[in-house]
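Student: A predicted structure for the sequence below; I have some questions about it.
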Amino acid sequence: MSDKRLYKSSVNYMICGVCGGIAEYLAVDPTLIRLAWVIFTCLSAGTGIIAYIIAAIIIPS
């Protein structure tokens, strides 16, 4: 069993480090996660913004 945990990134951050933390967790480029998040936000009529705020609150630093 892996001891991988999801944290906000303290290195790859733009606003709160949520996308950087997800990228580090998945071992992918943070730019891909940010691009996917922007596309999700545009297609979901702003739900991505609410999801980002919730993630920024609940994901530990």
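Tutor: Perfect, thanks for sending it.
Student: C-alpha from now on. contacts and neighbour counts both.
Tutor: OK.
Student: buried sites along the longest helix anywhere in the chain?
Tutor: For the chain, the longest helix by residue count, based on DSSP state H, is helix 30-43. For helix 30-43, burial by neighbour count (16 or more other C-alpha atoms under 10 Å) applies to 30, 33-34, 37, 41.
Student: which helices and strands sit right next to it?
Tutor: Counting contacts by 3 or more C-alpha pairs under 8 Å, 6 or more residues apart in numbering; DSSP states H and E, helix 30-43 packs against helix 18-26, helix 47-58.
Student: Use this one as the comparison:
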Amino acid sequence: MYNKRLVRVTDNVWIAGVCAGLADFFGFDRDAARIVWLLLTLFTAGFPGLILYIALWLLMPVSDGR
């Protein structure tokens, strides 16, 4: 049985791999996840999105390449 894990990816990343990791976990397109994250961050005055991104960057483990 395959268990999906929420991890930051190290390939095809822009900043830290958080959006790419979230997109892979939930089955979305990586670019769509980045655009949605950007729009949500901009329309919520920026701070909640940036704080959440930094927190996920620090808390999500890096992918082991599998």
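Tutor: Yep, that arrived. Just so we're clear, the structure is a prediction, and the values are computed from it rather than from any experiment.
Student: circling back to that earlier point, what sits up against the longest helix of structure 1?
Tutor: Here helix 30-43 of structure 1 makes contact (C-alpha atoms under 8 Å, 6 or more residues apart in numbering) with 12, 19-20, 22-24, 47-49.
Student: do stretch 9-24 of structure 2 as well
Tutor: 6-8, 29-30, 33-34, 37, 53, 56-57, 60, 62-63, 65.
Student: Please repeat the previous calculation with a cut-off of 6 Å.
Tutor: 7-8, 30, 33-34, 63 (C-alpha atoms under 6 Å, 6 or more residues apart in numbering).
Student: Distance to residue 47 of structure 2 added to those, as TSV?
Tutor: Shown next, in TSV, are the contacts of stretch 9-24 of structure 2 (distance: C-alpha to C-alpha, whole Å):
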residue	distance to residue 47 of structure 2
7	23
8	21
30	22
33	18
34	16
63	27
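Student: what's the counterpart of residue 53 of structure 1 in structure 2?
Tutor: Using TM-score structural alignment, the partner of residue 53 of structure 1 in structure 2 is residue 54.
Student: tell me the centre residue of structure 1?
Tutor: Closest to where the C-alpha atoms of structure 1 average out (C-alpha atoms, centre = their mean) is residue 19, at 2.4 Å.
Student: measure it to residue 55 of structure 1 for me?
Tutor: 9 Å (C-alpha to C-alpha, to the nearest Å).
Student: swap in residue 7 of structure 1?
Tutor: Relative to residue 55 of structure 1, residue 7 of structure 1 is positioned 10 Å away (criterion: C-alpha to C-alpha).
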